[in-house]
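**Student:** Attaching a predicted model along with its sequence, questions to come.
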Amino acid sequence: MIFRNLLTARHVSVEPLLAGATVFALTAGGIAWLTKSFAVADGFWIAGTVIALAPAVAWVVAALRHGRVGVDLIAVLSLLGTLAVGEYLAGSLIAVMLAGGRALEAAAERRASKDLRALLAHAPRFARRRIGAEVTVVPLAEVAVDDLLLVGTGEVVPVDGRLLGPAVLDESMLTGEPLHVERTAGEPVRSGAVNAGSSFEMRATATAAESTYAGIVRLAEQASAENAPIVRLADRLAAWFLPLTLVTAGVAWLVSGTAVRAVAVLVVATPCPLLLAAPVAIVSGLSRASRLGVVVRSGAALENLGSATTLVLDKTGTLTIGRPAVVEVLTAPGHDVDEVLGAAASVDQMSAHVLAEAIVTEALARGLQLTLPEQVVEEPGEGVHATVAGRKVRVGKLPTNALDAAWAKAALNRARLDSAAIAWVSVDGDPVGAVLLRDPLRRDAPRTIRRLRIAGINRLVMLTGDRAEPAREVATVLGLDEVYAQQSPADKVAAVREEREAAVTVMVGDGVNDAPALAAASVGVAMGARGATASSEAADVVLTTNRLDRLADAMDIARWSRRIALQSAAVGMSLSLIAMAIAAIGWLPPAAGALLQEGIDVAVILNALRALKGNPATEVELAAETEELLRRFAAEHDELRDAIGLLRDCADSLVSGDPAALQLLVKAYSFLTDKLLPHERAEELQLYPSLARPLGSGEATATMSRTHAEIQRLSDRIGTHIALAKAGNGIQQDQVEDLLACLYGLYALLQLHFVQEEENYFTLADLDQPTEPNHDANNKLGRSQM
């Protein structure tokens, strides 16, 4: 029993107590020696050596049971050797070194439990079964195939089944997609989905143990259990250092004929740089990462993160924001954007639907004044209607025969092209506009992907439960190597396992459906800011801020820390090799060797502490004035982006022959000269010069400066066309073609230019990120918008 306890000592966090005991023994022995109580001093030092020797033997035995010969074996031989030849001070010094290194590692490796409590907490435990007119609540284990079940609003679907009527479901826990889905009678429904509409009935097609959600839990448990123990960096280096040490000690013993010479070799060969320097560098890396909002749960995870070459990413919530946002508002002739959006938001402020929240957020961001609606009625799957300022406003679905107008058909086509959802807006029964919504790409995603490539990731793979079209679009924009769409949790696990067989693989995700894949990866990274507890529990790394670029920061830190650890170990071991040679020829006794080794320790530990400061080659220092400028121009982008649509509207009016085309053209030109061009000039004169230092060169913004010149040229050309049109009493036919080229070209150029600036420059600063809404499944009401 005692031996078994020793073998499991590392799992009960005894390392700090062990380190304290060895330090006390060394200190007490030193005090006794100074008072000339040599026997007492030897007693304390022997005690310290024995205290460290017992768990060290247990650690060696545990490593041998796993088929590994680790760095601890040299320490055990050194401790035994010092006791055998009476070099007790040397033994006590080695004990402090050994215990200190283990305490550092233990501090780095204490990690949260992987028991997937959040997965189990979300899993349903009861079901409402209907027999005739009677509905009873029964334990989930009692549900049998063909049972008739009732699922109320906000409840979790208990088992897999088939719908007996229409339903609106939130399947984000299964697929990661934030948009609700509408199912019809006869369609299958999976356990773990949340009823986001009115109550519905279903016929069970599987028991709880055989249903989808139980399968996700099993996948996560199996993936966690199958991961092999990670070999420490110190153990890998010890694979060649250990035999070299034993051979040198043996030769010294044979040549000199005394065991003291061999012990002296073992003492100076005790791998302090491995036992201390490497853990110090790793712990320093963990500390630095935590200050950036990256929680790395073990030193081994940081080591693996630093050597990874393959990155697998989920889409929703990882590469995209993870919630829908308004991307465009289209209006019927005679209506403007603010009117349509304001009416829709006034009604939607009384709805808990995920799309309604996006519409209200957009309206408030534009500074629109909302009106409190009356007689609000929400129909799950259809929409919401209410009375606003005496008019009947409806947001949601519209009858098919109401969508025959050309503008409505154009809106449908735009939604298909953009893979967007549509919220139709009608007033007093007449369609007046359409709000297009989609889950937008994270602003920092492209720059982060580029940084990860530079950091050593040579394969980028996306796994998503979303449809193929939006997945391919995101992959194309980011330049990913592979994309797999419509992936179930089991598919994701299989793909991660396949990638892991070829290289050290990092998986990034944010939802419950990602938890099994995170557990299966070499390193699982969870986007923890969105509150996906299950994925955070299953992950080795948690990003506590809603910023994907922190992943690139974490990899930079991991690679720098690993580099420092290897550098410290290499320098320290080289010095130890020199000391071994001196000890082998008899010029260095054990006690003096132990003191010399402590000097080497101090040197390599000081070097290892450099990991706290980070790699200067990857550090981007922003002055406070520069960060303030970035905030200012980012806010101006948000204000200007919607107005850019004036250019396209003006071009569309020219194509259709609208008599008001010139008036609209003048309005667009006023926007260019009064707002857009002053913004671009301010960027050129204020922002770009201040970015020269953090970017390393003024040439870094040269391409953006050239774009500014082109924006100015096209704007001037439009102004010339206006002057010609006014002189000729209207836009002449020979002007139309060039005007269209200017307007459409400038619109496309500005869209691209804004995105480039936001990706390349604005992400350098920790700008305010949009907060994630806290959707309570029990308060969700469904509405299909397509």
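**Tutor:** Nice, I can see it. Numbers count the residues shown, from 1 in each chain.
**Student:** For the rest of this, base every contact and every neighbour count on C-alpha atoms.
**Tutor:** Noted.
**Student:** Could you report the separation of the residue nearest to the spatial centre of the chain from Ala611?
**Tutor:** By Cα atoms, centre = their mean, the mean C-alpha position of the chain lies nearest to Met527, the distance being 3.8 Å. Met527 sits at a distance of 24 Å from Ala611 (criterion: Cα to Cα, to the nearest Å).
**Student:** Please list all residues in contact with the residue nearest to the centre of the chain.
**Tutor:** The neighbourhood of Met527, defined by Cα atoms under 8 Å, 6 or more residues apart in numbering, consists of Gly317, Thr318, Val508, Gly509, Asp510, Ser536, Val542, Leu543, Thr544, Thr545, Asn546, Leu548.
**Student:** Ala445 now?
**Tutor:** Contacts of Ala445 by Cα under 8 Å, 6+ apart are Leu319, Thr320, Leu478, Leu548, Asp549, Glu759.
**Student:** Tabulate those in TSV, adding columns for secondary structure.
**Tutor:** Below are those laid out as TSV (DSSP: H, G, I helix; E, B strand; the rest coil):
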residue	secondary structure
Leu319	coil
Thr320	strand
Leu478	helix
Leu548	coil
Asp549	helix
Glu759	helix
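**Student:** Restricted to buried residues, select the residues you listed in ChimeraX.
**Tutor:** Burial among those is assessed by 16 or more other Cα atoms under 10 Å; the matching ChimeraX selection reads:
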select :319,320,478,548,549,759
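**Student:** same for the longest strand along the chain, what does it pack against?
**Tutor:** If you go by DSSP state E, the chain has its longest strand at strand 430-438. Under the contact definition 3 or more Cα pairs under 8 Å, 6 or more residues apart in numbering; DSSP states H and E, strand 430-438 sits against strand 325-331, helix 337-348, helix 406-418, strand 421-427.
**Student:** of those, which approaches Met580 most closely?
**Tutor:** When the helices and strands packed on strand 430-438 are compared by Cα to Cα, strand 325-331 sits nearest Met580, at 66.0 Å.
**Student:** From the contact counts, what lies against that closest one?
**Tutor:** Against strand 325-331 (3+ Cα pairs under 8 Å, 6+ apart) you get helix 337-348, helix 354-365, strand 430-438.
**Student:** now the ones you listed as JSON lines including distance to Arg414 and mean neighbour count?
**Tutor:** JSON lines is the format used below for those (distance: least, Cα to Cα, whole Å; neighbours: other Cα atoms under 10 Å):
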{"stretch": "helix 337-348", "distance to Arg414": "16", "mean neighbour count": "24"}
{"stretch": "helix 354-365", "distance to Arg414": "18", "mean neighbour count": "21"}
{"stretch": "strand 430-438", "distance to Arg414": "9", "mean neighbour count": "24"}
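**Student:** take the one below as the second:
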Amino acid sequence: MTWLRDRLELILFVSSAVSLVAGGAAWLPGLVALAHGLWLAGTLLGLAFSIGWTVDAIRRHQPSVDVIALLALAGALWVGELFAGAMITVMLASGQLLEARAAARARRELSLLVERAPRTARRRVEGGVVEVPVDEVAKGDRIVVGTGEVVPVDGRLMSSGTLDEAALTGEPMPVERPVGDEVRSGVVNAGPPIDLTAIAVANESTYAAVVRLVEQAQASSAPFVRTADRFAAWFVPLTLLVAGVAWALSGDPVRAVAVLVVATPCPLLLAAPIAIMSGLARAARAGVVVKGGGALERLAAGRVMLFDKTGTLTHGQPTLADVITASDRVDADTMLRLAASLDQVSPHVLASSIVTGAARRGLPLAMPEDVHEEHGYGLRGQVGTQEVRVGKADWIVGDTQPAWVRQVRRRADLDGSLTVFVAIDGKPAGAMLFQDPIRSDAPRMVRALRGAGISRVVLVTGDRADIADTVGRIVGVDTVLADCDPADKLAAIRSEAALAPTIMVGDGVNDAPALAAAGVGVALAARGATASSEAADVVLTVDRLDALADAILIARRSKRIALQAVLTGMGLSLVAMVAAALGLLPPALGAVTQEIIDVLAIGIALRAVLPGKVHTIAMPSSDIAVAHELKIEHDAMLAVVEQIRAVADRLSTEDGDLVPAHTLFDRLERELLPHERADEALLVPLVDRALGRTDTTVALSRTHAEIEHQVSRLRRLLTDLDNDTVQPEDVVELRRLLYGLYAVLRLHNAQEEESAFSLVPAAAGRASNA
């Protein structure tokens, strides 16, 4: 029975089409009785289904144009217009089939949530550890959670631990939790095995609550009302009125039947789904999967856009942001190369970020030897002839904290960064800072969304307020809601939905309830499927946020074309209804006229297949190749920018040592300036060609000139200082100039990421944070 129910529309369409075509084939050689029998079967089939659809609409108190089809089929039987009846059945069946396919969507919102939920827990008992079903865990039980395992129930830590809480908060940075902290179910142990005491049973724990929120949000989502049904509120009464008046004035029931035949809502049942289906196809080609025509219409209607931060406006994983050296003994590149070489064999969550950071700078890595993990502290091993340690500050520098460590921690606290410290040959070498960088295309995407008709943009995140506010300012949102758990996000959706149709964008398990509750839920799944992509109505399969603005434009264009097709078809149907009421169109001719109207309406709807306006920028392959090369050079300049700040930090008014400054200046002239000149010669014209105008790159050219100017000033200052005795005020001026150059380069690099490299497919990569 389930198989039959799932394929009912297809069976109806095939059966009705066979009866119509077979009847026509029988009629051509003169087998009129057989033809009428086949058409009669098709008409009766349509009548049976129309009765069912109409009864269902009445039971749901929902207006429906299906009643017109019911009356038209009954009238065709009454006056013997069997061909017209069979044709109406085919049109109804094709409309139902198209609508069913357009509205079909994945109903597996809870599947990944349920699959991810732990089925068992490891409980400590006398003599060891036993594995038990998670439902058997009681409050007070002591649970062991291994590395990479999901915490099965809410608990209190008996030992410190490193936890990946992204599933609940969306925050990608692992969190260090001390003994006594409460841990929620659903988070992942990202460090050594931990012990915790259960403070809630499984069905009362946090992760179970997330699943229930998804269920409740789905239950509260209003069903999609067909375009045809919205027109039915006035079209059905009007049709019945015209048919009744025609019958009453003429005394001929055939006129009423003719009115019903030409009023059969095929433009609604065919033209609208064709336009919507065309929109779905165009969106898919843009890298956006829209799960059904209902979702496409709701996407077109959206006016308020809500974004999760992590993985949506940011990259969603820790990225190397800065390398700080403890002294001049080891430079930043050497320290990073040795740390990345050691971390090639580490399973730690930050190891891949360290290795990726070194690879982006083109540093050659060696395979480590004699590697040992110090649980809870870090990793040690031999890289070439040097002994390397990577891990926590206390393990690297000991209990006493020198000034550079305090500086690192202060910067990390201000920026919301994560730190990893490095020692080489038993001596502290420095530290690495990690951030979740803002996506370079996020600000441009928000501007594109406003151009596509979004009137309000809201950032709703589980992250802390200062970080969220920073992201909101850079990206350009209207409102920031921070420190939100899944329930808070759900409340925000409902609050905004009371004012205007909402669209929610997220990529984590914690976003699933909000995605299900929003008018349209949008998930980013370019880096793999998540529970959010199952709960969403729209899924971005490309790692480009501007595709969402394209999808909105496509949705609105498709809806507009569908409306044009419907209005044109129904308008002509109204004219035909008047003609039929006056006796100018008998049922047979009315059926032919209706077919002509249908073809015209479908032709209008097929315009949705043609390309329309989008925000995505097409670039020739030669320009893409050039941009890729410049991006590699751009990433390689990160170390130079960091060296500027490091040299400025260590300048002393006491000893006046200018050797590091001269070394830096040589590197600026040898590496940085040639790169900036290449950007001006190649990247600026490339962006101008891509955008079709030259005013957008004025700022880029201005900062290129400013960088040249600042380096020239540095040259003159160093030349003057070489010829004179270095005074404290000279060192202060040199430090001021270096910090100014550092600030200009940081802003310029972010500017290039946003306005240039974000335009290039597969070239934007990770934000530079330089």
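**Tutor:** Arrived safely. All values derive from a computational prediction rather than experimental measurement.
**Student:** care to give me the TM-score?
**Tutor:** The TM-score (TM-score structural alignment, normalised by the length of the second structure) is 0.93; 764 aligned residues with a Cα RMSD of 2.7 Å.
**Student:** re earlier: for the contacts of Ala445 of the first structure, which one is nearest Glu187 of the first structure?
**Tutor:** Nearest member of these to Glu187 of the first structure, counting by Cα to Cα, is Thr320, at 28.8 Å.
**Student:** can you pull out the helices in the stretch 451-600 of the second structure?
**Tutor:** With DSSP state H, counting those that start in this stretch as the criterion, the stretch 451-600 of the second structure has helices at 465-475, 486-497, 512-517, 531-535, 546-581, 587-605.
**Student:** Could you single out the most deeply buried of those helices?
**Tutor:** Ranked by mean neighbour count under mean count of other Cα atoms under 10 Å, those are led by helix 512-517, which reaches a mean of 31.
**Student:** Give me the mean distance between it and the first structure.
**Tutor:** Following the fit onto the first structure, the mean deviation recorded for helix 512-517 of the second structure is 1.6 Å by mean Cα distance after the TM-score superposition for the first structure.
**Student:** Helix, strand, or coil at Ala121 of the second structure?
**Tutor:** Applying three-state DSSP: Ala121 of the second structure is strand.
**Student:** So it versus Gly161 of the second structure, what's the distance?
**Tutor:** From Ala121 of the second structure to Gly161 of the second structure the distance is 18 Å (Cα to Cα).
**Student:** what does Thr593 of the second structure give?
**Tutor:** Thr593 of the second structure sits 75 Å away from Gly161 of the second structure, going by Cα to Cα.
**Student:** Next: Leu490 of the second structure.
**Tutor:** 30 Å.
**Student:** same deal with Val153 of the second structure?
**Tutor:** Here the criterion is Cα to Cα. By it, Val153 of the second structure lies 16 Å from Gly161 of the second structure.
**Student:** and what of Ile454 of the second structure?
**Tutor:** Distance of Ile454 of the second structure to Gly161 of the second structure, computed by Cα to Cα: 43 Å.
**Student:** average distance between stretch 552-564 of the second structure and the first structure?
**Tutor:** Averaged out, stretch 552-564 of the second structure is 1.5 Å away (mean Cα distance after the TM-score superposition for the first structure).
**Student:** what stretch of the first structure lies opposite that stretch in the alignment?
**Tutor:** Aligning stretch 552-564 of the second structure against the first structure (TM-score structural alignment) gives residues 555-567.
**Student:** cool, stretch 31-39 of the second structure as well?
**Tutor:** By TM-score structural alignment, stretch 31-39 of the second structure lines up with residues 37-45 in the first structure.
**Student:** what's the answer for stretch 68-75 of the second structure, then?
**Tutor:** Aligned by TM-score structural alignment, stretch 68-75 of the second structure falls on residues 74-81 of the first structure.
**Student:** same check, this time on stretch 339-357 of the second structure
**Tutor:** Residue span in the first structure matched to stretch 339-357 of the second structure, by TM-score structural alignment: 344-362.
**Student:** now the matching stretch, how far from the centre of its chain.
**Tutor:** 28 Å (Cα atoms, centre = their mean, to the nearest Å).
**Student:** what's it in contact with?
**Tutor:** Residues outside stretch 344-362 of the first structure that contact it (Cα under 8 Å, 6+ apart) are 178-179, 323-326, 341, 363, 370-373, 376, 378, 384-386, 388, 393-395, 425, 435, 437, 775, 779-783.
**Student:** What's the local residue count around Gln382 of the second structure?
**Tutor:** Here the count is done by other Cα atoms under 10 Å, and Gln382 of the second structure has 20 residues near it.
**Student:** Spatially nearest residue to the aligned residue in the first structure for it, not counting backbone neighbours?
**Tutor:** Matched across to the first structure, Gln382 of the second structure falls on Thr387, judged by TM-score structural alignment. Among residues not flanking Thr387 of the first structure along the chain, Glu374 sits closest, at 5.0 Å (Cα to Cα, 6 or more residues apart in numbering).
**Student:** The one you found -> the second structure?
**Tutor:** By TM-score structural alignment, Glu374 of the first structure lines up with Glu369.
**Student:** where's stretch 528-542 of the first structure relative to the chain centroid, distance-wise?
**Tutor:** In terms of Cα atoms, centre = their mean, the centre of stretch 528-542 of the first structure is found 9 Å from the chain centre.
**Student:** One more: stretch 630-643 of the first structure?
**Tutor:** The answer for stretch 630-643 of the first structure is 26 Å, by Cα atoms, centre = their mean.
**Student:** Can you state the mean residue-to-residue distance of that stretch versus the second structure?
**Tutor:** Relative to the second structure, stretch 630-643 of the first structure is 2.8 Å off (mean Cα distance after the TM-score superposition for the first structure).
**Student:** before we move on, back to that, which residues touch the match of stretch 68-75 of the second structure?
**Tutor:** With Cα under 8 Å, 6+ apart, stretch 74-81 of the first structure has contacts from 49, 53, 56-57, 91, 94-95, 98, 242, 263, 266-267, 269-271.
**Student:** Likewise for stretch 230-242 of the second structure?
**Tutor:** For stretch 230-242 of the second structure, contacts defined as Cα under 8 Å, 6+ apart pick out Pro63, Ser64, Val65, Val67, Ile68, Ala256, Val259, Leu260, Ala263, Met577, Val578, Ala581.
**Student:** Let's see the PyMOL selection covering just the buried ones among those.
**Tutor:** In PyMOL, this line selects whichever of the contacts of stretch 230-242 of the second structure come out buried by 16+ other Cα under 10 Å:
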select buried, resi 63+64+65+67+68+256+259+260+263+577+578+581
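**Student:** With distance to Asp413 of the second structure and secondary structure added, can I get the contacts of stretch 230-242 of the second structure in a markdown table?
**Tutor:** Below are those laid out as a markdown table (distance: Cα to Cα, whole Å; DSSP: H, G, I helix; E, B strand; the rest coil):
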| residue | distance to Asp413 of the second structure | secondary structure |
| --- | --- | --- |
| Pro63 | 59 | coil |
| Ser64 | 60 | coil |
| Val65 | 63 | coil |
| Val67 | 67 | helix |
| Ile68 | 68 | helix |
| Ala256 | 79 | helix |
| Val259 | 75 | helix |
| Leu260 | 73 | helix |
| Ala263 | 69 | coil |
| Met577 | 74 | helix |
| Val578 | 76 | helix |
| Ala581 | 79 | helix |
